[in-house]
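> Okay, predicted coordinates and the sequence, questions at the end:
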Amino acid sequence: MKTIFLGLFLLFATVQYSAAQTPNGTSPAPTKEEQQIIELSKTKWLWMADKNVDSLNVLFDTKSVFVHMGGSWGKAQEINVIKSGGIHYKKADVHSVSVNIIGNTAILLNNITLLAVVGGNEVTNPFIVTEVYIKEKGHWKMGSLSFTKINKEH
């Protein structure tokens, strides 16, 4: 039974990998809409580093959620944490990014090294960050930002 599941998993993984590659073995270029999400994410990291809460307040949906190593909360608390310097996102070095768009929802994955000040202490951590954006009335709003700490940088 385990062999069957392992075989199916490997078959599925191979099909998924080959479907995501161009004939020369590279990943396909992002679509215009995917590139728009990638640029929005880059801009968001800059706004977070600059503590630009006015722009972030527009970007974050009123029902947005944020998941950190120390807990999870909504938009108001995230804005307050950034504004007060409770977490200062000093610099996000983005190593890789991918975007999947499903209908009016975009899911972006960033592999980053984050330099931040948390509780007055400067820390550097490798994360996979999941960002979920929802397109409403022609504009993208952030619905979720979630940090998953990884053991080593990739």
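Yes, it's here. Just so it is clear, the model here is predicted, and its values are computed rather than measured.
> use CA for all of it now, contacts and neighbours both
Will do.
> How about K83: what's its closest non-neighbour residue?
Spatial nearest neighbour of K83, chain neighbours left out: K51 (6.0 Å); criterion: CA to CA, 6 or more residues apart in numbering.
> From P30, how far off is that neighbour?
29 Å (CA to CA, to the nearest Å).
> Second structure follows, compare the two:
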Amino acid sequence: MNRKIILSLLIMLITGKVALAQSTDLEKEIRELSTQKWQWMADKDADKLEGLFHDKAKFVHMGGTWGKDREVEIIRGGFIHYKKADVHEVMVEVLNDNTVILWNQITLLAVVGSNEVTNPFMVTEVYVKEDNTWKLADLTFSKTMTRE
């Protein structure tokens, strides 16, 4: 009887470690994808971003909410230039093999219209896997208050 208990515990431990390793790999993959996204935004690489954005994606900014086509048009046209995102903290939550939420605490240097602005944000990114490819389904900017 003790052998069965020990064997069962050993199997649970191994299974747990495999699941944890898969989750950690997935978290790393999404962190890297998010970092690439910030670089593509800084580079105004609308073509790469268009490939990353889910067709039904939503983008929530201080000035409104819109879909993929409008966000790509804004970036391509230079209305918003995400010049530099200084990422201070990243948190990742794997909901399942096909859905991951990432939160970035950032200071964003951007050009909006003709004005250069810097704002602190908590950014929520929701990634979904579709046809074995990660797509950004939601990007929400929440302005935070800073302490002085």
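Noted; the coordinates are in hand. The structure displayed is predicted, hence computed values, not measured ones.
> quick one: the strands in the first structure?
Remark: strands assigned in the first structure by DSSP state E are 60-68, 71-74, 87-102, 105-118, 121-136, 139-149.
> how about TSV for those strands, with distance to K42 of the first structure added?
Supplementary listing: the strands of the first structure in TSV, determined by distance: least, CA to CA, whole Å:
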stretch	distance to K42 of the first structure
strand 60-68	15
strand 71-74	21
strand 87-102	9
strand 105-118	10
strand 121-136	11
strand 139-149	13
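> could you redo those as TSV and give each row mean neighbour count?
Listed next are these as TSV, based on neighbours: other CA atoms under 10 Å:
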stretch	mean neighbour count
strand 60-68	17
strand 71-74	12
strand 87-102	16
strand 105-118	19
strand 121-136	18
strand 139-149	19
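> In the second structure, what stretch matches stretch 71-84 of the first structure?
Using TM-score structural alignment, stretch 71-84 of the first structure corresponds to residues 64-77 of the second structure.
> Equivalent analysis for stretch 50-60 of the first structure, please.
Stretch 50-60 of the first structure covers residues 43-53 of the second structure once aligned (TM-score structural alignment).
> do stretch 129-142 of the first structure as well
With TM-score structural alignment as the criterion, stretch 129-142 of the first structure aligns to 123-136.
> List of residues touching that stretch?
Outside of stretch 123-136 of the second structure, the residues that reach it under the criterion CA atoms under 8 Å, 6 or more residues apart in numbering are 30, 51-54, 57, 97-106, 137-142.
> Return the distance of the longest helix seen in the second structure from the chain's centre.
Across the second structure, the longest stretch assigned as helix under DSSP state H is helix 2-42. Centroid displacement of helix 2-42 of the second structure relative to its chain, using CA atoms, centre = their mean, to the nearest Å, is 18 Å.
> Does anything pack onto it? Which helices or strands?
Using 3 or more CA pairs under 8 Å, 6 or more residues apart in numbering; DSSP states H and E, the elements in contact with helix 2-42 of the second structure are helix 46-52, strand 80-96, strand 99-112.
> Which of those sits closest to Q39 of the second structure?
Proximity to Q39 of the second structure (CA to CA) singles out strand 80-96 among these, at 8.0 Å.
> So which elements touch the closest one?
helix 2-42, strand 99-112.
> quick one, the last one and strand 80-96 angle?
In terms of direction (axes from the mean of the first three to the mean of the last three CA atoms, to 10 degrees), strand 99-112 of the second structure departs from strand 80-96 by 170 degrees.
> Tell me which residue lies nearest the centroid of the second structure.
Closest to where the C-alpha atoms of the second structure average out (CA atoms, centre = their mean) is E125, at 3.7 Å.
> picking that back up, which residues touch the match of stretch 50-60 of the first structure?
Counting contacts by CA under 8 Å, 6+ apart, the residues touching stretch 43-53 of the second structure from outside are 37, 40-41, 68, 72, 75-76, 78, 81-83, 134-137.
> In these, find the pair that's most separated.
The farthest-apart pair in the contacts of stretch 43-53 of the second structure, when distances are taken by CA to CA, is G78 and W134, at 25.5 Å.
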